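Visitor: what shape does this take:
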Amino acid sequence: MATISSTFYTIILWLYPITLLCSTVVEDLKNLHPPPDFNTTIMNNCQNNPSLRYCNSYPYMNIDEIFKYSIVASHLCNESKNPNCVESFDKVDIRNRPNIASLYLSFDFFWKYCPLSIVSIDISNNYVKGSFPNDVLHCTQIKGLDLSMNEFFGEIPIQSFSLLTNLTFLNLSYNCFSESEELSDSEFFKRFSPSSFIDSGAIFDHKKFTLKVIFYQESSKKVGSLHQQC
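Guide: The predicted structure is shown next:
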């Protein structure tokens, strides 16, 4: 079952046809307002499918926020090349899309209402800078998360991952997270393959440190070319 009703999507697509949902529309969300009967549509959706995330905020729903979420959801579903965005939204795939990845990560209201149908999130190879994108962890039902080949820094929110009970694939490689000796001994690290943390910056690696010193003695230029600059 789709977690956003087909009626809901039909209304959104009628207001903003998928061919017109370009980045300028998404960036101008503050200028968009829900139609007069949008509140009724939301109420009907929640009666028909109480599992919708935004229904959990009833009766204190932020209608404007939900409307903006629906616009972004329609656009992101299409950007992620899901086969039928009206009926299915099983993945967020914006890898190799540096021009839009940061934009979508900034829409915290989308991740807050992340459709329960989404099982995979891939934002790899975008060289996005910033702290760990905690908002994506609102999608607690996901099975796969790939944030590799970016420039995320700071601490990895290990405790927040405890809610992601279905997560079996994780890739945080090639980032700039804060190094932590404790991480390699934690249950979080043992839960995933070591390949999930290659050059993530988070794992204290004595061998890598020794190798770096040896190369530095021979040629300082080689070190810069072999290690990511964070």
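
Visitor: okay, CA-based contacts and neighbour counts for the rest of this
Guide: Noted.

Visitor: which neighbouring elements make contact with the biggest helix by length in the chain?
Guide: Looking only at the chain and at elements set by DSSP state H, the helix with the highest residue count is helix 63-79. On a contact count with 3 or more C-alpha pairs under 8 Å, 6 or more residues apart in numbering; DSSP states H and E, helix 63-79 meets helix 6-15, helix 23-27, strand 91-93, helix 108-112.

Visitor: here is a second sequence; please produce its structure as well for comparison:
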Amino acid sequence: MTHDAPPDDALSTPEPALHRGVGDRLNWLRAGVLGANDGIVSVAGIVLGVIGATTDRGVLFTAGSAGLVAGALSMAVGEYVSVSTQKDTQTALLALERRELAEMPEQELEELAAIYQAKGIPADLAHQVAVALTEKDALRAHAEAELNMDPDEVVKPWQAAWASMLSFTVGALLPLLAALLIPAPAQVAATVVAVLVALAITGAVSARLGGANAQRAVLRTVAGGAVAMAVTYFIGSLVGTAV
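Guide: Presented below is the predicted three-dimensional model:
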């Protein structure tokens, strides 16, 4: 039994304009959300630890600012290194596919047809699909079928690094400013409340980006931040008393 070749539109399955570049956007959004969350928790821990040890606002400003700068730079470097490794892997895989397509096109065509056949498409139709996609854009066809990768969406290390650094800074400013601007009697409580609200927001956003359960993500993020603040405040109190 033979099958009529599917129309080009069905073979190419072009992405809607709204979805093009979505992987690129998710890359820096993910880095941004994680950076903000780390900035909030890290600097909240520092400032509450300092408050537990001393009431000197100069010390609080110095420690909080140092934590903000060091954390932002650390996040940027870490994200750049991590995403660069991912980019190197993607680039190498795409280069290998290009070489194989140039050196052994027939074998690559058979491999692509076998992939579609393994997904349940009849052998003759799978071959027609493979031929049509190869004629349209061989590299894209193989990258998507074999590597689950869009060749136009290779990750960008500098984009992720800047997003991570800037979001860490914004997140870190919240507990630092709350601790510096609010008078001593309400200083700790106000800082804790501001941090927990901010963590609930970042938890909800990260869950939405990943398609996960928002309530579970918010509870996990808030609980982790609360524990971190409690521990650092307790240690700061112990150190301050001992000194």
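
Visitor: TM between them?
Guide: Here the superposed chains carry a TM-score of 0.25, computed using TM-score structural alignment, normalised by the length of the first structure; 93 aligned residues with a C-alpha RMSD of 5.3 Å.

Visitor: closest one to residue 224 of the first structure among the helices and strands packed on helix 63-79 of the first structure?
Guide: With C-alpha to C-alpha as the criterion, residue 224 of the first structure lies closest to strand 91-93 of those, at 31.2 Å.

Visitor: next, the buried residues of the longest helix of the first structure.
Guide: Burial within helix 63-79 of the first structure, assessed by neighbour count using 16 or more other C-alpha atoms under 10 Å, is assigned to 64-79.

Visitor: what angle separates that helix from helix 6-15?
Guide: Computed by axes from the mean of the first three to the mean of the last three C-alpha atoms, to 10 degrees, the angle separating helix 63-79 of the first structure from helix 6-15 equals 80 degrees.

Visitor: could you dump the helices and strands packed on helix 63-79 of the first structure to TSV with distance to residue 215 of the first structure?
Guide: Written out in TSV, the entries for these read as follows (distance: least, C-alpha to C-alpha, whole Å):
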stretch	distance to residue 215 of the first structure
helix 6-15	57
helix 23-27	45
strand 91-93	38
helix 108-112	43
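
Visitor: tell me which of those lies nearest to residue 38 of the first structure.
Guide: When these are compared by C-alpha to C-alpha, helix 6-15 sits nearest residue 38 of the first structure, at 9.0 Å.

Visitor: does anything pack onto the closest one? Which helices or strands?
Guide: When contacts are defined as 3+ C-alpha pairs under 8 Å, 6+ apart, helix 6-15 of the first structure sits against helix 38-48, helix 63-79.

Visitor: pull out the buried positions in the first one.
Guide: Applying a neighbour-count criterion of 16+ other C-alpha under 10 Å, the buried positions in helix 38-48 of the first structure are 38-39, 41-43, 45-46.

Visitor: count the residues that sit near residue 103 of the first structure.
Guide: Other residues near residue 103 of the first structure come to 12 when the count uses other C-alpha atoms under 10 Å.

Visitor: which secondary structure state is assigned to it?
Guide: Classification of residue 103 of the first structure into helix, strand or coil gives helix, according to DSSP: H, G, I helix; E, B strand; the rest coil.

Visitor: roughly how far apart are it and residue 72 of the first structure?
Guide: Applying C-alpha to C-alpha, to the nearest Å, the value for residue 103 of the first structure to residue 72 of the first structure is 10 Å.

Visitor: the helix ranked longest in the second structure: how far from the chain's middle?
Guide: The helix spanning the most residues in the second structure, taking DSSP H as the definition, is helix 57-103. Distance of helix 57-103 of the second structure from the chain centroid (C-alpha atoms, centre = their mean, to the nearest Å) equals 11 Å.
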